[in-house]
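Engineer: build me a model:
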Amino acid sequence: MNPRRFLLLVCTAFWAGAAAAHDFKAGDLRIDHPYATPSRPGMTTGAVYFRGIRNTGDVADRLLSASTPVAGRVEIHRMQMQGDVMQMRAASAVDLPAGATVGMKHGTPDGYHLMLQELKGPLKDGDHFLVKLRFEKAGTHELEVWVQSPRNLAAADSAHHH
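Structural biologist: Got it, this is the predicted structure:
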């Protein structure tokens, strides 16, 4: 086989595997693309998002809590429009109905995210860290979160935690 072609096949396989590895399974739950946005210098808060959590099972589940070594504590937060005002409140859990996908993306006017409190250091583009999620039925699962700049910087700048 041509050495260039072989190298191309190896690289393609590597990147395909890396992309697939950015999604996680937790029982019947599929956690799609966990990511955090870079934190600004001096900030002690950050946020973790997911493209979505899909419950492929026949039974509802709930995200109850999260923890990570990069922050002193993690809270589940919900953003909601109250008239013309965006409000953020701590939530006790995220309901994950059977057969449904719950989005947790930044810039979403009515959605959830994980709020990182008491960051132990800045979150820098390209870094990654572990987050442990605790679900009511699926149990506790650890996943890797990548820090990345959002594609829509205007949406990120309007987010509450920056």
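
Engineer: C-alpha only now, for contacts and for neighbours.
Structural biologist: Will do.

Engineer: list the contacts for A138?
Structural biologist: Shown in contact with A138 (CA atoms under 8 Å, 6 or more residues apart in numbering): 26-29, 61.

Engineer: who wins for most neighbours among those residues?
Structural biologist: Within these, L29 tops the neighbour count with 22 neighbours, counted by other CA atoms under 10 Å.

Engineer: distance between stretch 48-62 and the chain's centre?
Structural biologist: Counting by CA atoms, centre = their mean, to the nearest Å, stretch 48-62 is centred 12 Å from the centre of its parent chain.

Engineer: quick one: F24 and E142, what's the gap?
Structural biologist: Per CA to CA, to the nearest Å, F24 is found 9 Å from E142.

Engineer: re earlier: in TSV, list the contacts of A138 along with distance to K120.
Structural biologist: Listed next are those as TSV, based on distance: CA to CA, whole Å:
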residue	distance to K120
A26	27
G27	31
D28	33
L29	29
D61	31
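
Engineer: would you map the helices across this structure?
Structural biologist: Using DSSP state H, the helices assigned to the chain run over residues 3-20, 153-158.

Engineer: of all those, which one is nearest V74?
Structural biologist: helix 153-158 (19.5 Å; CA to CA).

Engineer: isn't I31 up against L63?
Structural biologist: No: using CA atoms under 8 Å, I31 is not in contact with L63, being 11.3 Å away.

Engineer: I have a second one here; can you model it like the first so I can compare?
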Amino acid sequence: MFKRIALLAAAGLLSTAALAQSQVQPSVNVVDPWIRATVPAQKATGAFMQLKAAKAARLLAASTPAAGRVEIHQMEMQGQTMRMHAVDGIDLPAGQAVNLASGGYHIMLLDLKRQLKEGEQVPMTLTVQGADGKRDSVNLTVPVKPLAYSAQGGH
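Structural biologist: So this is what the prediction gives:
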């Protein structure tokens, strides 16, 4: 009887520890996020970063108080012309890095409320959905980089 109670208690502690760990671990790891600075009166800019999900997930949305609208965009060649368009999300395959970079997927900040200056920190929230349908918010503080900044490593 005592062994049974001890086993149940140990199982309960392990499941509680696993639950606590899953609540502490973010669903997506964000590496080197940045936003391109703007000039006065500019109404749009891009946010770039690298995303890596431990389990398959999908980036559904992003938001920031610095912009009236935020959209996920993709740039791609159509014939001889590079075109940009909004997409409804980006798949994040388990364990694979996905770059949000100039010339590919990125986050567009539209209807900017003010100029974003180099050195500022801008709050941003990413909404990610796991394969199980559960949504998670990833809160970031994103630095604003100079207009001519280009990230190392392709993102």
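
Engineer: post the TM-score for the overlay when you can.
Structural biologist: Between these two chains, after superposing, the TM-score reads 0.73 (TM-score structural alignment, normalised by the length of structure 2); 122 aligned residues with a CA RMSD of 1.7 Å.

Engineer: coming back round to it: mind putting the helices of structure 1 into TSV with mean neighbour count?
Structural biologist: What follows is those, written out as TSV (neighbours: other CA atoms under 10 Å):
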stretch	mean neighbour count
helix 3-20	11
helix 153-158	12
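
Engineer: how near is the residue nearest the centre of structure 2 to P26 of structure 2?
Structural biologist: Nearest to the mean C-alpha position of structure 2, counting by CA atoms, centre = their mean, stands L126 at 4.8 Å. L126 of structure 2 sits at a distance of 11 Å from P26 of structure 2 (criterion: CA to CA).

Engineer: before we move on, what about S137 of structure 2?
Structural biologist: The value you get for S137 of structure 2 to P26 of structure 2, if CA to CA is used, is 9 Å.

Engineer: next, count neighbours for E136 of structure 1.
Structural biologist: 14.

Engineer: if we ignore the residues flanking it in sequence, what's nearest the equivalent of it over in structure 2?
Structural biologist: In structure 2, the residue paired with E136 of structure 1 according to TM-score structural alignment is Q129. Nearest in space to Q129 of structure 2, with sequence neighbours left out and distances taken as CA to CA, 6 or more residues apart in numbering, is R135 at 4.3 Å.

Engineer: likewise for V128 of structure 2?
Structural biologist: L59 (4.5 Å).

Engineer: same deal with A93 of structure 1?
Structural biologist: Closest to A93 of structure 1 by CA to CA, 6+ apart is L64, at 4.7 Å.

Engineer: neighbours of the aligned partner of the one you found in structure 2, just the number please.
Structural biologist: Under the alignment (TM-score structural alignment), L64 of structure 1 pairs with L60 in structure 2. By other CA under 10 Å, 17 other residues sit near L60 of structure 2.

Engineer: check L143 of structure 1 too.
Structural biologist: Counted with other CA under 10 Å, L143 of structure 1 comes out at 17.

Engineer: what residues are up against it?
Structural biologist: Counting by CA under 8 Å, 6+ apart, L143 of structure 1 has contacts 24, 130-133.

Engineer: switch the cut-off to 6 Å
Structural biologist: 130-131 (CA atoms under 6 Å, 6 or more residues apart in numbering).

Engineer: re the thing from before, pretty sure the residue nearest to V128 of structure 2 sits against D88.
Structural biologist: No: using CA atoms under 6 Å, L59 of structure 2 is not in contact with D88; the gap is 8.7 Å.

Engineer: of these two, give the one with the bigger neighbour count.
Structural biologist: When L59 of structure 2 and D88 are compared for neighbours, L59 comes out ahead with 21 against 11, by other CA under 10 Å.
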